[in-house]
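K.L.:
compute the structure for the input listed below.
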Amino acid sequence: MPGRIHRVRASRLVSLLLLLQTRGRMTAAELADELEVSVRTVYRDVESLHAAGVPLYGDAGPAGGYQLLEGYRTRLTGLTRPEAEALFLAGLPGPAAELGLGSVVAAAQLKLAAALPPELRDHAERVAGRFHLDTSGWYREPDDTTHLAAVADAVWRQHRVEVGYHRWTEPREVTRTLSPYGLVVKSGTWYLIAHNGRGLSTYRVSAIRSVHALAEPFDRPADFDLAGHWRSTVDEFERRQQYQGKAVVLLSAAGRARVPGNLPAVMARAVADTATPADRPQWIRAVIPIESIPHAATELLRLGAEIEVLEPPELRQHLTDTIAELARMYRPR
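P.N.:
Okay, the predicted model is just below:
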């Protein structure tokens, strides 16, 4: 146990040193938050680093904090085995290539591999050879990323852009002047987070029809948290898209077997949780969540005659009308 404690503290001292090296001046409270320790522990660690000869000093007052002597750079380059493996596993070759960085990522990994001790290099390369991350979805063409490089350049340089954008609602084709804050890739789809003069909005990069870079810089808020903003955006989207209604359905044995691959996960879970025997042999009755009537009809038609909607009446009527129209369409001529 004492040996493990020493290793944990040594790792924390290295982390503290690298934080100051990469971020500059930081207060004891900021360091404590980053390292997930108490401020008192930070004080002790700083004293240990100073005693070890690290040129580290602190300033008192509201604008104070700890920092390294200007020009000092640590030569600490050691990686633990899990860290080396994680670096090789974290590569995103698809998105990197779309950003024009595929060769850069490959070169960086080569340099990293060359710098690692043989044992770590073997483990890291084994991970890269046995695990592959594919961010694209099934049964769909990849998004058009024609304008991704231009958008990414504007994000990096903090310059405004004028974009032609295709919307889902009227007017479909619009022009927007944007201050691009950041890019997010989710399931193989790129999204631009940008300020449009009224507030932050999310734009699908594949819906951008043109990009004109403006010679006008903008100030990106220093406290803007791209990952945090994206999480709140996703949460808000999911709240708006929540299944507000319910439907009572009958499912055959074959239909129930097809549910996981054909219906959304929330519907599949509801079938499993609410299934009770129906009057028909080998059929079950279940209550499932639904969005709008048209959306629910589209989802449930995937199961064909293996499902019957009992309630609500509006959904049952919508399905009846749709099936009747299909019957007329495919009537022998």
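K.L.:
please make it C-alpha for all contacts and neighbour counts, starting now.
P.N.:
OK.
K.L.:
any idea how far apart the tips of stretch 124-140 sit?
P.N.:
In stretch 124-140, first residue to last residue: 32 Å (C-alpha to C-alpha, to the nearest Å).
K.L.:
all helices for the stretch 201-333 of the chain, in order.
P.N.:
For the stretch 201-333 of the chain, the helices defined by DSSP state H, counting those that start in this stretch cover 226-240, 253-262, 265-274, 293-300, 313-329.
K.L.:
closest to Gln158 out of those helices?
P.N.:
Nearest to Gln158 among the helices of the stretch 201-333 of the chain is helix 226-240 (14.4 Å), distances taken as C-alpha to C-alpha.
K.L.:
skipping its backbone neighbours, what lies nearest Ala254 in space?
P.N.:
Glu306 (6.6 Å; C-alpha to C-alpha, 6 or more residues apart in numbering).
K.L.:
sequence B follows; please return its structure for comparison with A:
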Amino acid sequence: MRASRLLSVLLLLQAHGRLTAAELAQRLEVSVRTVYRDVEALHSAGIPLYGEAGHAGGYRLVDGWRTRLTGLTAEEAERLVFAGLPGPAAELGYDSVVAEVQRKLHAALPGPYADRAAQVRQRFHLDPAGWYSDGDASAHLPATADAVWGQRRIRVRYRGWRGEVVRVLEPYGLVLKGGRWYAVAARPDRPEPATYRVNQVLELTTLDERFDRPADFDLPGWWRAHVVDFRSRLHRDEATIRLSPRGRQRLGEIAGDLVVAAVDASAGPPDGSGWVEAVVPIESLTHAHGELLRLGAEVEVLSPAALRDRLAATAAGLAALYAAG
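P.N.:
Prediction:
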């Protein structure tokens, strides 16, 4: 443990040039006194490390000296894919390992490349969570990830759209989509994989049973096909609508690319007020009702009649509510 920490001290100083004892202690999550002892140990080992006093002081390595102890461990190599995703890495419980990977990668780069990498980190940042959510972390996410790595079956109590069920699953992989974690898993009695939102797992028990993951299973390829199939089944009906110029402009904010493309393809010439008539795909009456309400008076549904009636009833209810106030 201490040897790993001593190496981390070297890598941090190599990457940052100069750090105070307090800064090292904070990054390594140890006491300042522990940092002092580690620095003495490095001195005794002949590492050209020295301290500078004063307000802008701190520890630094002699100019030009670089450690070659930057090799990745097997675990660090496995977690390398998460190096640019600190949030999801923390949700999976990999944050400390990924931090060490980043330190080693930075330390292994020659000076100019390390500076360039630091500039990139300050100019480009990936935040996979949505605006109205801090993510989709679950207490059972790390255990699910462990089961994926260890190829162990799990028993879960799961809240699906039909209610709660108990399932034994063989998790093939995890996917982060729009800030939400999904487990792609098969069942012992049903080998075709399906998706399970990890945040809907209410209870999880890791079983002492291993499973054989199909050697030809390609998680990215399976997920791409799943998304295509999902989208093809998503819009099973259509609606004819009228859109104001402002409504058409706002449509891209509330609807997917498929709906926007449908309007562009089917819209007729604008009338005297700039409104256009178009045909759009809809998932269901309930979903379309909620989505189109967001456009307010900038959209009018012409058909189907059931959707028009729902929106009219909602509009009447709102009018009565505000008139009463």
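K.L.:
tm score of chain vs chain?
P.N.:
Once superposed, the chains reach a TM-score of 0.69 (TM-score structural alignment, normalised by the length of structure 2), with 247 aligned residues with a C-alpha RMSD of 2.6 Å.
K.L.:
the helices of the stretch 201-333 of structure 1: which one's closest to Arg44 of structure 1?
P.N.:
Closest of the helices of the stretch 201-333 of structure 1 to Arg44 of structure 1 is helix 226-240, at 31.7 Å (criterion: C-alpha to C-alpha).
K.L.:
give me the mean deviation of the closest one from structure 2.
P.N.:
Following superposition, helix 226-240 of structure 1 is found to deviate from structure 2 by 1.6 Å on average (mean C-alpha distance after the TM-score superposition for structure 1).
K.L.:
quick one, what contacts the equivalent of Ile307 of structure 1 over in structure 2?
P.N.:
Using TM-score structural alignment, the partner of Ile307 of structure 1 in structure 2 is Val299. By C-alpha atoms under 8 Å, 6 or more residues apart in numbering, the contact list for Val299 of structure 2 reads Ile241, Arg242, Leu243, Ser244, Gly247, Leu292.
K.L.:
out of those residues, who has the most neighbours?
P.N.:
Counting neighbours by other C-alpha atoms under 10 Å, Leu243 comes out on top of the contacts of Val299 of structure 2 with 24 neighbours.
K.L.:
element containing the one in structure 2 that sits across from Ala108 of structure 1 in the alignment, please.
P.N.:
In structure 2, Ala108 of structure 1 lines up with Val101, judged by TM-score structural alignment. Using DSSP states H and E, Val101 of structure 2 falls within helix 95-108.
K.L.:
same check on Val14 of structure 1?
P.N.:
Assigned by DSSP H and E, Val14 of structure 1 belongs to helix 2-23.
K.L.:
next secondary structure element downstream of that helix?
P.N.:
Note on helix 2-23 of structure 1: by DSSP H and E, the next helix or strand toward the C-terminus is helix 28-35.
K.L.:
just checking, next helix/strand downstream of that following helix?
P.N.:
Next along from helix 28-35 of structure 1, by DSSP H and E: helix 39-51.
K.L.:
equivalent range in structure 2 for that following helix?
P.N.:
Under TM-score structural alignment, there is no match for helix 39-51 of structure 1 anywhere in structure 2.
K.L.:
pull out the buried residues from the helix or strand that that helix is followed by.
P.N.:
Per DSSP H and E, helix 39-51 of structure 1 leads on to strand 56-59 as the next helix or strand towards the C-terminus. Neighbour counts over strand 56-59 of structure 1 (16 or more other C-alpha atoms under 10 Å) mark Leu56 as buried.
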